[in-house]
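> please find the sequence and the predicted model below.
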Amino acid sequence: MKKNITKVLAFAAVLAFSLVATTQAAVPPPPANQFVGFPDTVFANVSEADCRACHGATPPEGVPVDTTYLPDRHHLLIGTAIPPNSVVPHPEFGTSYMCFSCHGLTMTGTDPGNEFEFDEFRNCSTCHTDASPHHLTSAAQIGDCRICHGAVVDNGLLPENREVRNGVEVPVWLPTYNPSLITPWPSRKNGDSASAGNCTFCHAPSPQQATGLNRGFAIDPMSGVMVYNNADTHHLPGFMGDNADAKCSWCHPGGSPFPINAMSIRTCQNCHGIPSLHNIQYDNTGDGIMPGQMDPWYGHIGNNLDCMGCHASSAFGASAADIGNTVPQINSMTSYVIIEGTEVDVELSGFGFISRTFAGNEYVATVVLTDKSGTTYELAPKSVSPTSIEVTVPAYLPAATYRVVAQKADKVSRPEILVIKPLVAIDSADIQNNGDIVIAGQGFGIEPPQNVRNLGVEVAGAKAQVLSWNEDRIVVSAANAQAGQTVEVLSTFAVSTQLTGEAAPPVVEEPPVVEPPADKNRGRSKADEKSNSSRRGR
């Protein structure tokens, strides 16, 4: 059974995907079908449009990113330590993240009293300027590949996975025996890179483009991915070139050029060893992975033809040990952002969540969440099928960014990201008798600067004067505020509600009562007045 898949992947420049409608998979390869792990393409020197192709509102199927959580992931960094190799554009503000570590400000005019506004910050390349942002992280720089790629690779570069043999440091899983006739070569086995027994038999754009740098690409007809050869995918992800921290010795311990002979595969096995290679398989039928009983060319152990592709022999398939605990893969989740304090059921879709080995042992995945500090939370599934897991994310998890993996024994998927946002809420916003507005709630965070546009408190779209600011109570003054108007708290996480109450009516003071002046004639009779008048006439 084959799946008909149409994908739109709008990449520009060196990283480009195409719209392909096909009923035919790449069977046999090259190129290898691009459903397991990250594509055999080049994520380097990308533009903003390239970033948005995956980190946009509608990422391609199987790409483990979701744009809705990107601002939240960045905002949750506030107050945490800035790690080495960070691309933070304004490190002068301190060793911990704050708003202005990332956001530049521009004055809105020449008057010193004018407001500032944020510089453009919805452009990934403003901060992520290196050839390959994905490989600038501290983990990537020390060779911790599994943290992003999952168990499709091995971490043979890490000290804890190495030992000394005959004075040479090697990964612990490196075979102690010499390569044999069935040991794969990276390429050029028997002088032919396109033949079985070479990694390039499958992992190449075409037989003609199997080796050498800058040989171009071919489009995988099943996924639409622009597939590059191994030389390009290993030289162009940001580790090489003029980079002072170039990692050439990871693949070229004896220097360049890389010798191609029977022993060459031992260097590759630092990262691509037997523990990973013998457990890579796509479930193209969706009903579970059965090693040796699948359609060929969808992985490494699905069919005897897959064994022959690597080993140029069917003997491996017949005598395989207990391998087949395949690497699971999460392609999507029903929720990427959850509010702190809420219990939410989340369904993970992908493949390889249930698998069986050649020996008949069954492995069933669980889900593990890991926060930035390394604290892990294992979630027991409510239900599991080969292509779906349902778990309940508990309400007690603190606000943080979590790596989410499906795990079967020592085999872990590449991670998805789950963001648990702080609970930010306004319980009430009341106009007081004196005209001030008291906003009560939770999660307001720290007070932002008053002179930055679109931060602070706005009432009916107009900025209010902040009189006091606490985590759960803000007091502002806003002229002519009225019940029913919208009040917005604009801090790290925004929240709004409707105003209630009203200011007391102004007190109109009555003017003082002025008594009329006393009448000097009051109390006298007319006879007295006439007598006085006659006297004055004398």
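Structure received. Numbers count the residues shown, from 1 in each chain.
> all contacts plus neighbour counts: C-alpha atoms, from now on.
Noted.
> how near is H103 to V457?
As judged by Cα to Cα, to the nearest Å, H103 and V457 stand 19 Å apart.
> which one's more surrounded, these two?
Per other Cα atoms under 10 Å, whichever of H103 and V457 has more neighbours is V457, with 29 against 15.
> would you confirm that the more buried one contacts L467?
No. At 10.7 Å, V457 does not count as touching L467 under the criterion of Cα atoms under 8 Å.
> next, show the common contact partners of those two.
Common contacts of V457 and L467 (Cα atoms under 8 Å, 6 or more residues apart in numbering): V476.
> what about the strands in the stretch 401-538 of the chain?
411-412, 416-421, 425-431, 436-442, 456-459, 462-463, 465-469, 473-477, 486-490, 495-498, 500-501 (DSSP state E, counting those that start in this stretch).
> hold the first one in mind and look at this next one:
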Amino acid sequence: MKRTRILYGLTILVAVLSISIALAIVPPPPANQDLGIYDTVYGGFAEDECRACHSSGVPDAHHMLVPNEGYNCTDCHKLGPSGGIDSPIRDCVKCHLASPHHEADEALDRHCSYCHGSLVDDYDDGHYIPTYNSSLITPDTSYNWKNETTGKKWGGCEACHEANTTPVSGATIHDNYVTHHNIWPGDNEKCSVCHDMVAGANLTIRKCEDCHGVKSLHNIQYDYATTEGELGYGHIGDSWDCMGCHAWYEAASDAPRTGPITPSIDEISHGKLVAGKETVVTITGNNFKNTVNGIYYTSDVVIVTGVETTTLTPDYITASQIVVTIPEMAEGTYGLRVAKSDMKSKMVPIVVASQVTIDSAKIRGATVIVRGSGFGDELYDESLGVTIACEGNDLESSISSWDSTRIVVKCLTAAAGDEVTVTTLYGSDSATIVGSRIR
């Protein structure tokens, strides 16, 4: 496991989720990082970077803003040539002009692990931070040693976490100064989160360990099942990895507190879950199970419903795939993460929405009664509703009443054999009208 190259340092290298961002140079620098959000400043984001996390249920998450926040369809969609709804605005940053993430209550409370999982620590969670003075092998916040001929650094974060303004692909990687100052840009009250104000606003490794403790760092490795013993894919793959942080020191075995390597989610199989229905979901990623020092670790799936969580045992699991049955859930937005021992993945949002289903459509005189489910309790936009068509041509009609399971429509020219379509925020369904009235 030992190697003589002394180039490396802290690397937070996790699978780049559902977007195809190629790995940066291996070995680093720069390290291609992902803490649930690709490691760049928010101004450098494009839609692909947003969808690294927001890969599930994005349309319906926005549709829920209509009844809850007062939005209309045309706030996101253009009207088509015939007046119907056309394609939505696709670029997230057209509306999301500033990062919403670190304005969340959990971020303001410095409970970073709520979103980022065990890739980071919470300052008040009691995790181990050494109390002894720094020694020759204690990582520096920048570096301890530098080869003036090659420019390579070791013995600290900058051995890997350097800026790269011309990345192999994907967003620009910035240096630690820029990325950390963009957590709460312009908020001078947050300086003491990273800086030791007693020591003259200096950076000290013990202050860094408030969020980047020994255990979280020593359980970060991309795809441990295939990169164990390989340099440049994390903090613990090879002794060369150890030297980046600890300069000349090479570990003879696994690093202290290494065990349940932090799992990482790339993608979940369903764009949305249907309210009130059990759903079998496939989760892809890495580090879902592993063995370290003869100890076997495996994962569960955790659904976050706010202050409460539900833990689910997988139906099937490998290091890179989990199949799990998610029980019936009510309409809403939830979080999903993978947990292995006391290490957990970042949280992925999932959306549970109603499915529009027409069970029957019957005509009585000039009245069409549509029964089914998922209709919602009210209309929110004139572009939604019910249409009745004869041979592809829409007929003039009006809605008499509407609730979640029954819609009554007046149409003087409708007849059996015509097609009725119900369109709601969460989708549409069509059925053939039956009854005694014929054309």
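Cool, the structure landed. Model, not experiment: these values are computed from the prediction.
> give me the TM-score for this pair.
Once superposed, the chains reach a TM-score of 0.81 (TM-score structural alignment, normalised by the length of the second structure), with 414 aligned residues with a Cα RMSD of 3.7 Å.
> returning to that earlier point: what's the closest of the strands of the stretch 401-538 of the first structure to I78 of the first structure?
When the strands of the stretch 401-538 of the first structure are ranked by distance to I78 of the first structure, counting by Cα to Cα, first place goes to strand 416-421 at 12.6 Å.
> so where in the second structure does that closest one end up aligned?
Strand 416-421 of the first structure lines up with residues 348-353 of the second structure when matched by TM-score structural alignment.
> mean distance between that stretch and the first structure after superposition?
Stretch 348-353 of the second structure, aligned to the first structure and superposed, deviates on average by 2.6 Å (mean Cα distance after the TM-score superposition for the first structure).
> tell me the counterpart of I330 of the first structure in the second structure.
Correspondence of I330 of the first structure to the second structure, assessed by TM-score structural alignment: I265.
> which residue packs closest to that match, ignoring adjacent ones?
In this structure, I265 of the second structure finds its nearest non-sequential neighbour in G285, 4.4 Å apart by Cα to Cα, 6 or more residues apart in numbering.
> so how far is A416 of the second structure from that neighbour?
51 Å.
> who's more crowded, those two?
Ranked by neighbour count (other Cα under 10 Å), G285 of the second structure and A416 place G285 first, with 25 against 19.
> map the more buried one onto the first structure.
In the first structure, G285 of the second structure lands on G350 (TM-score structural alignment).
> enumerate every residue touching that match.
62, 328-332, 387-388 are the contacts of G350 of the first structure under Cα under 8 Å, 6+ apart.
> what helix or strand is it located in?
Following DSSP states H and E, one finds G350 of the first structure within strand 344-351.
> coming back round to it: tell me which of the strands of the stretch 401-538 of the first structure lies nearest to I142 of the first structure.
strand 411-412 (19.5 Å).
> show me what the closest one is packed against.
Counting contacts by 3 or more Cα pairs under 8 Å, 6 or more residues apart in numbering; DSSP states H and E, strand 411-412 of the first structure is packed against no other helix or strand.
> off-centre distance for that strand?
Centroid separation for strand 411-412 of the first structure versus its chain: 20 Å, with Cα atoms, centre = their mean, to the nearest Å.
> which residue packs closest to T401 of the first structure, ignoring adjacent ones?
Per Cα to Cα, 6+ apart, closest to T401 of the first structure is V419, 4.6 Å.
> list of residues touching the match of strand 416-421 of the first structure?
Contacts of stretch 348-353 of the second structure (Cα under 8 Å, 6+ apart): 53-54, 56-58, 60-61, 265, 272-275, 329-337, 426.
> how far is that stretch from where the chain is centred?
For stretch 348-353 of the second structure, the distance to the chain centre is 10 Å (Cα atoms, centre = their mean).
> list the buried ones in it?
Buried residues in stretch 348-353 of the second structure, defined by neighbour count with 16 or more other Cα atoms under 10 Å: 348-353.
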